[in-house]
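Peer 1: pasting the structure only:
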């Protein structure tokens, strides 16, 4: 689990650094994927499942939700 946590922290840090020139929809997608991956890995670790599988599923779900939320913000002009 230590390697999974380190990989997630690194991914979130790198994603945050690259968000300066992104549209709100793109930022929502990246942020949602990072948060979803972290949550998915944590839930999988607590429940005794594979951290990588949880991170992958959480990342896809989080990225999808973040994309939708970012698109709504972009249309509103935030």
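Peer 2: Nice, I can see it. Remember, it's a predicted structure, so these values are computed and weren't measured experimentally.
Peer 1: okay, CA-based contacts and neighbour counts for the rest of this
Peer 2: Noted.
Peer 1: hang on, isn't residue 42 packed against residue 51?
Peer 2: Yes - counting by Cα atoms under 8 Å, residue 51 is a contact partner of residue 42 at 7.1 Å.
Peer 1: work out for me the element residue 6 sits within.
Peer 2: helix 2-17 (DSSP states H and E).
Peer 1: give the next helix or strand downstream of the strand or helix carrying residue 28.
Peer 2: Element membership for residue 28, per DSSP H and E: helix 24-47. Remark: after helix 24-47, the chain's next helix or strand is helix 51-76, criterion DSSP H and E.
Peer 1: buried set for that following helix?
Peer 2: 51-52, 54-71 (16 or more other Cα atoms under 10 Å).
Peer 1: report how many residues lie close to the closest residue to residue 50 other than its chain neighbours.
Peer 2: Distance criterion Cα to Cα, 6 or more residues apart in numbering; nearest residue to residue 50, sequence neighbours excluded, is residue 44 at 5.8 Å. Using other Cα atoms under 10 Å as the criterion, residue 44 is surrounded by 18 other residues.
Peer 1: one more structure, for comparison:
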């Protein structure tokens, strides 16, 4: 066996690692637009890496990048950002309170 060869197990482990990192970083941002953009960028990079590794061709990386960008944008857009919960005192001043989910 050649030591530098890509075995199916190495390929699967690499793809799983890349997908896990991409999902872990998906939807970073405070506003919905920021989460959509970051999700699309992370999805495109992850999809291109997975597509390139899976097929070994530039076409696979291109298709993977396009599909990943679309999926990342959808996921990023539909996630909730950090919540900031406020209450108002009797003088009309806002202050932060613990959020109830």
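Peer 2: Good, I have the coordinates. These numbers were taken from a predicted model, which means no experiment stands behind them.
Peer 1: got a TM-score for the two of them?
Peer 2: Put the two chains on top of each other and the TM-score (TM-score structural alignment, normalised by the length of structure 1) is 0.61; 54 aligned residues with a Cα RMSD of 2.2 Å.
Peer 1: between residue 42 and residue 51 of structure 1, which contacts overlap?
Peer 2: The contact sets of residue 42 of structure 1 and residue 51 do not overlap (Cα atoms under 8 Å, 6 or more residues apart in numbering).
Peer 1: what does residue 51 of structure 1 correspond to in structure 2?
Peer 2: Alignment note (TM-score structural alignment): residue 51 of structure 1 maps to residue 61 of structure 2.
Peer 1: and that match, how far from residue 48 of structure 2?
Peer 2: 4 Å (Cα to Cα, to the nearest Å).
Peer 1: contacts only, for residue 64 of structure 2.
Peer 2: Residue 64 of structure 2 neighbours (Cα under 8 Å, 6+ apart): 44, 46, 47, 48, 49, 50, 51, 52.
Peer 1: one more: residue 52 of structure 2?
Peer 2: Taking Cα under 8 Å, 6+ apart as the test, what residue 52 of structure 2 contacts is 58, 59, 60, 61, 62, 64.
Peer 1: what's the most distant pair in those?
Peer 2: Farthest-apart pair in those is 58 and 64; separation 9.7 Å (Cα to Cα).
Peer 1: hmm, back to that, give me the distance between the residue nearest to residue 50 of structure 1 and residue 14 of structure 1.
Peer 2: Relative to residue 14 of structure 1, and taking Cα to Cα, residue 44 of structure 1 is found at 23 Å.
Peer 1: again, but for residue 43 of structure 1
Peer 2: Distance from residue 43 of structure 1 to residue 14 of structure 1, by Cα to Cα: 23 Å.
Peer 1: higher neighbour count, these two?
Peer 2: residue 43 (17 against 11).
Peer 1: would you mind measuring from that one to residue 24 of structure 1?
Peer 2: 28 Å.
Peer 1: do residue 15 of structure 1 as well
Peer 2: Relative to residue 24 of structure 1, and taking Cα to Cα, residue 15 of structure 1 is found at 14 Å.
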